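Novice: got a sequence here, can you model it:
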Amino acid sequence: MTFWLLKSEPDTFSIDDLRDQQEAPWDGVRNYQARNFMQAMQPGDSFLFYHSSCQPPGLAGIGRITRAPYPDQTALNPESPYHDPRCHAERLPWVAVDVAFVEKFPRLLSLAELRELAGLEGLALLQRGSRLSVMPVEPDQWKILLAAARRT
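Specialist: I've put the predicted structure just below:
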């Protein structure tokens, strides 16, 4: 199993939305490096759900990948906020995965709190200039993050 961190703006799609739907597509990623990470995802992988572009940003819960990467059709839909006019059915570089709700943390673990945790020096989220919406998490980092997030 591989561990991931997926970012979403909570006013667009939040951990509560995923909990309410139980399963949903994770689509709309339009960065090639993030796309490459998504292409490596497999059913059964777990991810930390991170609320971004809000105050405060932070870890909100856990989800699971339920479907391997597949072509992200939102890129072809002019009505979609994720439409990519450069794409067509024969050339669709973007992928989506399906995700399921696992757990909502008792409280949001803020970015400021994450920066204070020992053992996360290599976590991509905490690197200066890191803006990726999809990134891998090492198993030791996963354990540290879960322990901190589950503390009330």
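
Novice: all contacts plus neighbour counts: C-alpha atoms, from now on.
Specialist: Fine.

Novice: got the buried residues for the longest strand seen in the chain?
Specialist: Ranked by residue count, the top strand of the chain under DSSP state E comes out as strand 95-110. Buried residues in strand 95-110, counted by 16 or more other CA atoms under 10 Å: 95-105, 108-110.

Novice: just the helices from this protein, written as ranges.
Specialist: Applying DSSP state H to the chain gives helices spanning 15-21, 32-39, 111-116, 139-150.

Novice: neighbouring contacts of the shortest one?
Specialist: Outside helix 111-116, the residues that touch it by CA atoms under 8 Å, 6 or more residues apart in numbering are 56-59, 120, 126, 145.

Novice: and if you look at stretch 119-131?
Specialist: Residues outside stretch 119-131 that contact it (CA under 8 Å, 6+ apart): 114-115, 132, 135-138, 141, 144.

Novice: I'd like to know which of those residues are buried.
Specialist: 114, 132, 135-137, 141.

Novice: can you give me the neighbour number for A40?
Specialist: When neighbours are defined as other CA atoms under 10 Å, A40 has 12 of them.

Novice: what sits against it?
Specialist: If you count contacts by CA under 8 Å, 6+ apart, A40 has them with P69.

Novice: before we go on, could you also do this sequence so I can check it against the first one:
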Amino acid sequence: MNHWLVKSEPFKYSWDQFNEDGRTFWDGVRNYQARNNLKAMQEGDLVLFYHSNEGKNVVGIAKVVRAFYQDPTTEDANWVVVDLVPVESLKNPVSLEQVKSEPSLADISLVKQGRLSVMPLKATEFDKILEMGS
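Specialist: Next up is the predicted model:
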């Protein structure tokens, strides 16, 4: 199993809306590195859901339930989506400041590549963030 983090601006698509929907395809990715990360996702992979711009918090855990396929919002074959379902909310959202202050997370893309919207995490990094949110 692999671990990931996806970012969404809450005014566009929030964790609460995701929970109401119960399932979504992760669309709108128009960065090749983020697209390649979507292509690497497999069914069963776990994903941290991060509110970007407003809040700047990891707020929940999702799971990949369908590997990549053509993004239905565009005819351009370069872009793909995956299907995600919510798993659970973090008891305590983990802020970007908390992530940045944790030495074991200094090298994650959330810190190093702030604009990247889909990024891999090592299992230890994923677990550390979950620990911080419990």
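
Novice: hmm, back to that, show me which of the buried ones among the contacts of stretch 119-131 of structure 1 is closest to T74 of structure 1.
Specialist: Distance to T74 of structure 1 across those (CA to CA) is lowest for L132, with 19.4 Å.

Novice: what about whichever residue in structure 1 pairs up with I129 of structure 2, distance to A100 of structure 1?
Specialist: Counting by TM-score structural alignment, I129 of structure 2 corresponds to L145 in structure 1. Counting by CA to CA, to the nearest Å, the gap from L145 of structure 1 to A100 of structure 1 is 19 Å.

Novice: next: M135 of structure 1.
Specialist: Distance from M135 of structure 1 to A100 of structure 1, by CA to CA: 18 Å.

Novice: next: S14 of structure 1.
Specialist: According to CA to CA, S14 of structure 1 stands 12 Å off from A100 of structure 1.

Novice: residue in structure 1 paired with K91 of structure 2?
Specialist: Aligned against structure 1 by TM-score structural alignment, K91 of structure 2 finds its counterpart in P106.

Novice: still on that earlier bit, so which elements touch the longest strand of structure 1?
Specialist: helix 15-21, strand 23-26, helix 32-39, strand 58-71, helix 139-150 (3 or more CA pairs under 8 Å, 6 or more residues apart in numbering; DSSP states H and E).

Novice: swap the cut-off to 7 Å and go again
Specialist: Other helices and strands packing on strand 95-110 of structure 1, by 3 or more CA pairs under 7 Å, 6 or more residues apart in numbering; DSSP states H and E, are helix 15-21, strand 23-26, strand 58-71, helix 139-150.

Novice: average gap between that strand and structure 2?
Specialist: Its matched residues in structure 2 lie on average 0.9 Å from strand 95-110 of structure 1 after superposition (mean CA distance after the TM-score superposition for structure 1).

Novice: what does that strand rub up against?
Specialist: Residues from elsewhere that reach strand 95-110 of structure 1, judged by CA atoms under 7 Å, 6 or more residues apart in numbering: 15, 18-19, 22-27, 35, 56-72, 149-150, 152.

Novice: if any of the residues you listed are buried, give me the PyMOL selection for them.
Specialist: Buried members of the contacts of strand 95-110 of structure 1, defined by 16+ other CA under 10 Å, are picked up in PyMOL with:
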select buried, resi 15+18+19+23+24+26+27+35+57+58+59+60+61+62+63+64+65+66+67+68+69+72+149
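
Novice: what's the counterpart of P93 of structure 1 in structure 2?
Specialist: Using TM-score structural alignment, P93 of structure 1 pairs with N78 in structure 2.

Novice: what distance do you get for that match to V64 of structure 2?
Specialist: N78 of structure 2 sits 20 Å away from V64 of structure 2, going by CA to CA.

Novice: among the contacts of stretch 119-131 of structure 1, which pair sits farthest apart?
Specialist: The most widely separated members of the contacts of stretch 119-131 of structure 1, counting by CA to CA, are L132 and I144 (20.8 Å).
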